[in-house]
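Novice: no letters, just coordinates:
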C-alpha cells in the first residue's frame, strides 16, 4: 500500500512539472523556455540548503536578541491580507511573527472571507492568545490592494512591514530591521534578502541575494520585493495601496517610498521565506498576468513623477521590464575615441558600425597604439581624408592618451571604444547617450559577446584575489545570469573601457584616468572616483556589441592589484560580489 501511495505522489509531482512547463512554454516560447531552465540551474540548490542551515540564527543568538534593547524601539505594524488561506500556511505565518526576537510589533490582519470558518477559528484563537494580533473582517473580497488598506487602517506602528498570508519571517527578521534603523540614521526604507520555501516548509531554495539600493534595477524588476519595511510618515495617503495597481500594488508602493526616502537600507541576510505552491506567483508567474500589466502602469507613473521620459517594454520573462529613455537633445556632439592596435579589418567594422547609427553628430578620433605597417599607415591617411582624426598613442597607454588629448575632444560626451567592438543596433549610440544625459549618471557601459556567442562583458564586480572580475564572462550568450542580472539595466561598480560613455565635464572634474594602472584598472578606478562624486555608473544590456577578436585578457600586474586593494580598501572589503 505504501509503495502505491509513493507511486501516486511521484506521478502527481511529474504532472505538476509537466503542466507548469507547458504554461511557461505557452507564454515564453520554446527557445526562451530552454533559456529560462538553463539559468535556473545556475544556482546550486544543494549548496544553498547547506549554507542556509549553517547561517540561520542560532538558539544562543535568539536568547541574546530577546534581551537586547535599542535606543529607538519603534512599533512595527505587519500588514497581512487574508483570503481563504490554507490552514497550515496561515498558522505557520502567524507563528513566524509570534516567534520574533524583537517584541514591539503588531500583526494587522484583514480577513476578506470571514465566512470561511476554519480561517475565522484560527484567527480568533490567536487574537485571544496575543493582544498584538489584530483582525478586521472585510465583508467581501475587495482585491489585494483594498484588503491591505483595511489592515493598514487598524495599524498604529511607526514602521509598516508587508507579509503575504502564506509566507514566513525568519525569527530574527524584525530584530535585524530595528538594529538597522538604529545603526543607519533611522532608515526610512529597509529591505532584506529572501528565499523560497517548499509547500511542506522543509526545503529552502532559490535564494535572492540583493544589492544595495539600485534604482535602475528596481525599474527593471521589483528586486526589493520581500521583506519590505517603510516609515509610516513617507506615505501621506490614508490608503497607501492603490486599487488601480492590483497585483503590483507593492511595486507601486515601493517605487513611491523610495522616491521620498532619504535613507534606504539593505540588510544582506535571508529574513523572508516566500511560499512556493501551485497558486503562488513565486512558483507560477503566469498565474497572475494582470499583475505585470499593473506593474508596467506603476512604472510609467513613477517615471512621470520623477520627470523622466521613456518607453517601457516588457521583457520575455514575466515581471521584467526595459525602459527606452528619450534623449534630452539628440544634437549633442559625441566624441568617439577608438583604441587601435593596427588591426585594419576590425577597425573598419568598428567604424562602419558607428557610421550606420541613426545618430549623426559624431566626432571620431582613432588612437594609434603602435604595431604600424605601411598598409596601416595608408589606411589611417584614408580615414583622415574622411574627416576622422588619427592621433599617436602616448606613453604606450590608452588612458594616458585620453588625458593628453582632452583639448581635441569637442563633444560634451565621450565614447571610448576598442577597435574590436562592433555595434549591433542602429539606436545603440542614442541609447547610451540618453542614459548618460540622465541626472547624476556619470558613466554608461554596454554588453558584449565573443564570436563564439559567449559573454565577454556584462559589467565589472569588485572582489576576488585580483580585486575585480568581469560579470558572467564566458557563459553562453543566452544566459541571463543570476536573478536575470545579466539582462537587466542597473547600476554597477564599474564598466570596461572597451565601451564606456562618460561626461567630458567629469573627465576634467576628477582629473582624468590614472594612466599607470593599465586599461582595465584605469577604467575601474575612474568609475569608483565617479561614484565618490555621487554620480552613478550604469550597465545598459540593451546595447549589445560583438567583440570580434578571440578571447584575450589584459595582463594584470601584481603591483597594480596591490595599489587598487589599498586605494579602494573599504569598497573591496565591504562590497564583495557585484552589488553597488
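Specialist: Structure's in. What do you need? Just so we're clear, the structure is a prediction, and the values are computed from it rather than from any experiment.
Novice: when you work out contacts or count neighbours from here on, use the C-alpha atoms and nothing else.
Specialist: OK.
Novice: work out for me the element the spatially most central residue of the chain sits within.
Specialist: Geometric centre of the chain, nearest residue: residue 217, 3.7 Å, by C-alpha atoms, centre = their mean. Using DSSP states H and E, residue 217 falls within helix 215-220.
Novice: again with residue 24
Specialist: Using DSSP H and E, residue 24 falls within helix 2-28.
Novice: so which bits of that helix are buried?
Specialist: For helix 2-28, the buried set under the neighbour-count rule, 16 or more other C-alpha atoms under 10 Å, comprises 20, 23-24, 28.
Novice: OK, contacts around the residue nearest to the residue nearest to the centre of the chain when sequence neighbours are not counted?
Specialist: Leaving aside its sequence neighbours, residue 217 sits nearest to residue 490 (C-alpha to C-alpha, 6 or more residues apart in numbering; 4.5 Å). With contact set as C-alpha atoms under 8 Å, 6 or more residues apart in numbering, residue 490 has these partners: 214-217, 220, 538-540.
Novice: alongside the first one, take a look at this:
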C-alpha cells in the first residue's frame, strides 16, 4: 500500500512537470485557488466508475497525441465569443486551444461587454501572445454580433467556432488540418462530439455522427461541434445573422451548405460541449428563444431554396419537422404485389381508399398466380374499387412483380407497398411525395408498426457488419431514441420496400429492382444504387402504417432453406456493392 502511494506521488509529480506551462499560466490567471482546482481535476482526482463510453474512450483514444507531418499546414482561426463566464471555464477553454498538437492556429476572442471582472482578468493574461487576438466590444450585442467581431479579427483560411465554456480535444485541429490535406476543396468540416460536466471531469453522451446528410440537417443541427468553415465562404454568406441567437450556427450552416457540396466529416470526438443547467447542451427548453430561432432558420432556408413547406414543432424531440408541399399533385402509382392473400390485401386497399387525403393516385395490383377462387375475389374487388389488376402465374419474385407494376402504371411517383400493411396517417402520400420530389431524394420510407404491440417494425435500415437490418426494431415508440431517429426525418443507407416511394425517372435511372434478388435485399440494393448515383434515401418518421410483417410469405429466418437463400442473397448484395461491406456512412457503430 505504501509503495502504491509513493508511485502515485511520483506519477503526480511527473504529470505536473510535464504540463508546467499550463500550470504556470493557470496560476498567473487565477492564482492559487484556480491552480488548486486544476491540480485536483486534472492530476489528482480519481475517475468515477467507468461507464461504457469511458471504456470506449480508453480503447479508441490511446494515440490522440500522435501526429505525423502534414504536407500543408493551413492557418485555422479558432473563433470564440465571450460573455460572463467563470474564470475556470474560460481558462480551460483557452488552454484547450494552447494544448493543441497542431501549432498553426490563431485564437480570436471577442468579449461582448462582459460585466464580470474575472473575464477581463483572464483575457488580459493572453493579450500579448502572438497567436491571440482579443476584441473588447463596447456594447453587448449578443452571440451573433460578438462572433462576427471575432471573425473580423480572423486571418486563417479556415475558421473553427467554439463556445467560451467548452473545450477541444488535443488533436482537434490536427485532425481538421489532416482532413483538409485529404481534400483541399473542403468548405465545411464537422466532427463528432460529447459532453462534459460543469467541473470538466466527466465525459458523457457522445454524438457519433453520420456523413453528410442533408435531410437530417433540416431536422436538427446534427453537425454542431466542432464546425470548421472556409472563411471566405462564411464572409460570402454574410457571417452570423442577428435575430437567430441560439440557433445562429444552425442558420449559418444552412446557408453555407447551399453554396457548396464540399463537405467533410471527421469520425472522431474532437469537441467537448459543457453541460450547464442554463445551457442548451443540457436542455433546449432552457432558452425558449432558441426554438423560435430554429423555426425561423428553417423557414428562411425553404424560402431561399424556392421550396414550399410547413415547419411543425415536435415537443418530444424539441425540434421542428419540415413537411414539403409540392406546388402540383402528380399522379402516384401505388404498386401492391399479392397472391392468395385476399383478406389481408383487401384490408390494405380499404385503408388506402378510406384514409388517404391525397386526391391523385392509382392502385396497381400484381398477382403472380392466385388460385381460381382467390383470383375471382381479387378481380371483383379491384373492379369495384377502380384498381388495376394484372395477373400472370409465375414463380414468386418480388423484384419482378414490382418492375411489372411499374410497366403497368402511369404515375410520376411510384409507391411500392406490401399487401400486409394498413394506412394510419391520412396525409401520408402528401408527406412522402413532398420529400420524393426534392432534387436530391432517392427513396422515401415510412415508419411501420407491429399492430398488436404497437412497437416499431421499421424506421430506417442500417448496414450492420452482419448485414442490413431495421434500426430500433421492436422498440417502444413512446421514448425519443438516438437523437430522434424514431421521430425525425433522417437520411439512411436504405428504407424498407414494404412502403417505399420514388420518382419514376430515378427508379428507371438506376435500373429498377434487380430481379436476381427475388426475395430479400432487393430494396436495399435499390437504395444502394440510388446513393451511388448521388441521391439520398430519406426516412419520414411522421408517416405511419401498420405492418403485419410476413403474413404473405412467412419469416425467412424460421425455415432452413429460406435462411440459406437469405444468406445467398446477402452475399450477392455485397458482391454487387463491395464498398458497402462493413460500412454505413449514415450510421455510426461504436463497440468496445
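Specialist: Okay, I see it. Computed from a predicted structure; not experimentally measured.
Novice: still on that earlier bit, name the helices or strands packed onto the helix holding residue 24 of the first structure?
Specialist: For helix 2-28 of the first structure, the elements it packs on are helix 30-40, judged by 3 or more C-alpha pairs under 8 Å, 6 or more residues apart in numbering; DSSP states H and E.
Novice: repeat that with 7 Å
Specialist: Packing contacts for helix 2-28 of the first structure, counted by 3 or more C-alpha pairs under 7 Å, 6 or more residues apart in numbering; DSSP states H and E, involve no helix or strand.
Novice: all strands of the stretch 301-450 of the first structure, in order?
Specialist: 310-314, 321-325, 334-340, 362-368, 389-392, 413-418, 421-423, 441-450 (DSSP state E, counting those that start in this stretch).
Novice: how close does the fifth one sit to the second structure?
Specialist: When the second structure is superposed, strand 389-392 of the first structure averages 2.3 Å from its matched positions, counting by mean C-alpha distance after the TM-score superposition for the first structure.
Novice: report the longest helix in the second structure, please.
Specialist: Secondary structure assigned by DSSP state H gives helix 20-38 as the longest helix of the second structure.
Novice: which residue numbers in the first structure go with that helix?
Specialist: Helix 20-38 of the second structure lines up with nothing in the first structure when matched by TM-score structural alignment.
Novice: and the helix or strand just after that helix, how far from the first structure on average?
Specialist: For helix 20-38 of the second structure, the following helix or strand on the C-terminal side (DSSP H and E) is helix 52-60. Once fitted to the first structure, helix 52-60 of the second structure is off its aligned match by 1.3 Å on average (mean C-alpha distance after the TM-score superposition for the first structure).
Novice: and the aligned partner of residue 344 of the first structure in the second structure, how far is that from residue 348 of the second structure?
Specialist: The alignment partner of residue 344 of the first structure in the second structure, by TM-score structural alignment, is residue 342. For residue 342 of the second structure, the distance to residue 348 of the second structure equals 10 Å [C-alpha to C-alpha, to the nearest Å].
Novice: out of the two, which sits in the more crowded spot?
Specialist: residue 348 (22 against 18; other C-alpha atoms under 10 Å).
Novice: the more buried one: what's it in contact with?
Specialist: Counting by C-alpha atoms under 7 Å, 6 or more residues apart in numbering, residue 348 of the second structure touches 419-422.
Novice: in three-state terms, label residue 270 of the second structure for me.
Specialist: Per DSSP: H, G, I helix; E, B strand; the rest coil, the secondary structure class of residue 270 of the second structure is strand.
Novice: burial measure for it, as a count.
Specialist: Residue 270 of the second structure is flanked by 23 other residues according to other C-alpha under 10 Å.
Novice: cool, the one 10 residues further on as well?
Specialist: Using other C-alpha under 10 Å, residue 280 of the second structure has 16 other residues around it.
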